[in-house]
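Asks: Next one to model:
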Amino acid sequence: MVDETEAGKGRRTPTRKEAEAARKKQMKVPMTRKEQAKRERAAREEIRLKQREALKTGDEKYLPLRERGPVRKFCRDYVDRRWNFAEFLLPFLVVAFLIMIAGSTNANVQTVLTSIIYPVVIVGTLIDEFVMVRGLKKQIKQRFSPDDVKGNTAYAVLRTTQLRRFRLPKPQVKRGAPLAQRY
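Replies: Here you go, the predicted structure:
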């Protein structure tokens, strides 16, 4: 005979499947705010690592938002396939600064540098940028839509001012290579 005075637990015993699901759910839910912050930091770091790798390889899926899209890829390829006067501007300025410091005793060196060479380099850069932007606008209008020109030319100009080896995303085309038909 069973003694009916004993109290039961008041609920049915969960199935094995339900018990395992409950345990897994407990493992996923952070116990404290610190633990949750730690998991979020780890997730952000993982995204950053994927983006950094994508900047090296050109993987479109993980690129940062400002670098994504067929128009931006086209702009990068358009800039990377040509020689740009602007990419040599910064090294020239560093060399000119060093010459100015080292040649400070010789007034002829400073005069030639500041009155002839420096303006020629600046004007050359401006002319090259003008030619590049004009050609880029024309190509974007042909391949995409006229609305895509805005913002992408500034992106391309900024890319030309960087030395080729330090550009991110890394150049995917060689200098002088023809542009692909599809993007």
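Asks: Could you use CA atoms for every contact and neighbour count after this?
Replies: OK.
Asks: Can you give me the distance of the closest residue in space to residue 168 that isn't next to it in sequence to residue 40?
Replies: In space, and not counting its chain neighbours, residue 168 is closest to residue 55: 5.6 Å by CA to CA, 6 or more residues apart in numbering. Per CA to CA, to the nearest Å, residue 55 is found 23 Å from residue 40.
Asks: do the same with residue 115
Replies: Counting by CA to CA - residue 115 and residue 40 are separated by 56 Å.
Asks: Next, the second sequence, to be compared with the first:
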Amino acid sequence: MFRRRDDASSAATALAEQDEKTPRDPQAKKGRPTPKRSEAEAGLRTRVTVPKDRKEAARQSRERMRSEREKQRTALLEGDERYLPARDKGPVRRYVRDYVDSRWSMAEFFLPYAVVVLVLSIVQVDILRLLSTLLFLVFFVLVILDFVRLGLGLRKALRERFPDQNTRGAVPYGLMRTLQMRRLRLPKPQVKRGERP
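Replies: Below is the predicted model:
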């Protein structure tokens, strides 16, 4: 008596496993009763295992965050796309990085030039102060013109390369990358200067 029920239930489970493997016609009946709501919700809920000790939970959280930061740092240094931060992921951002890294730009020399101008402005010679201020203004105008040139060229290249994708925020991302010196850029440049992206 009990054996027949076991045989029937094992046959039903084997049939259910076979049904899961083969695609089912959407119009056909499913061949099993609909589960109760409480049973379905119980299947969806997963029990979260939280340590009972608050200090232990904080320590685990710190360790998890530290490992994620370490993965991101190594990804930024090596260019591994899987663990990059969200702002650096995707083919559009990679193309923007390669586009910027393959060109010379005035903006990457802005910070070293600003330091030189700052040192010259401290000197007590009036002519050097005036000259440093004028040179800084000229350099600043050149950087802005370089930004405009690079931004227009990058926008055009993105329209040609990714016509159907969302490229929102890609041009400012590239312009901010040009402000960093090439050696200090993260993710590290993957192309040489003059190389086509």
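Asks: tell me the secondary structure for the aligned residue in structure 2 for the residue nearest to residue 168 of structure 1?
Replies: Using TM-score structural alignment, the equivalent of residue 55 of structure 1 in structure 2 is residue 76. The assignment at residue 76 of structure 2 comes out as helix when based on DSSP: H, G, I helix; E, B strand; the rest coil.
Asks: Also residue 31 of structure 1?
Replies: coil.
Asks: tally of neighbours for it?
Replies: 10 (other CA atoms under 10 Å).
Asks: buried stuff in the lengthiest helix in structure 2?
Replies: Longest helix in structure 2, counting residues (DSSP state H): helix 126-161. Neighbour counts over helix 126-161 of structure 2 (16 or more other CA atoms under 10 Å) mark 129, 132-133, 136, 139-140, 143, 146-147, 150-151, 154, 158 as buried.
Asks: Residue 89 of structure 1 maps to what in structure 2?
Replies: Using TM-score structural alignment, residue 89 of structure 1 sits opposite residue 110 in structure 2.
Asks: Residue 66 of structure 1 too?
Replies: Match for residue 66 of structure 1 (TM-score structural alignment): residue 87.
Asks: for residue 127 of structure 1, same thing?
Replies: Match for residue 127 of structure 1 (TM-score structural alignment): residue 145.
Asks: Grab the nearest non-local neighbour of residue 174 of structure 2.
Replies: residue 96 is the one closest to residue 174 of structure 2 (CA to CA, 6+ apart), at 5.8 Å.
Asks: What is the equivalent residue in structure 1 for that neighbour?
Replies: Match for residue 96 of structure 2 (TM-score structural alignment): residue 75.
Asks: Surely that match and residue 152 touch.
Replies: Yes. Judged on CA atoms under 8 Å, residue 75 of structure 1 makes contact with residue 152 at a distance of 7.0 Å.
Asks: can you pull the contacts of residue 130 of structure 1?
Replies: Taking CA atoms under 8 Å, 6 or more residues apart in numbering, we find residue 130 of structure 1 in contact with no residue.
Asks: Ignore what I typed, I meant residue 97 of structure 2.
Replies: Residue 97 of structure 2 touches 174, 177, 189, counting by CA under 8 Å, 6+ apart.
Asks: residue contacts, the closest residue in space to the match of residue 89 of structure 1 that isn't next to it in sequence?
Replies: Nearest residue to residue 110 of structure 2 in three dimensions, chain neighbours excluded: residue 179, at 7.0 Å (CA to CA, 6+ apart). Residues in contact with residue 179 of structure 2 (CA under 8 Å, 6+ apart) are 107, 108, 109, 110, 111.
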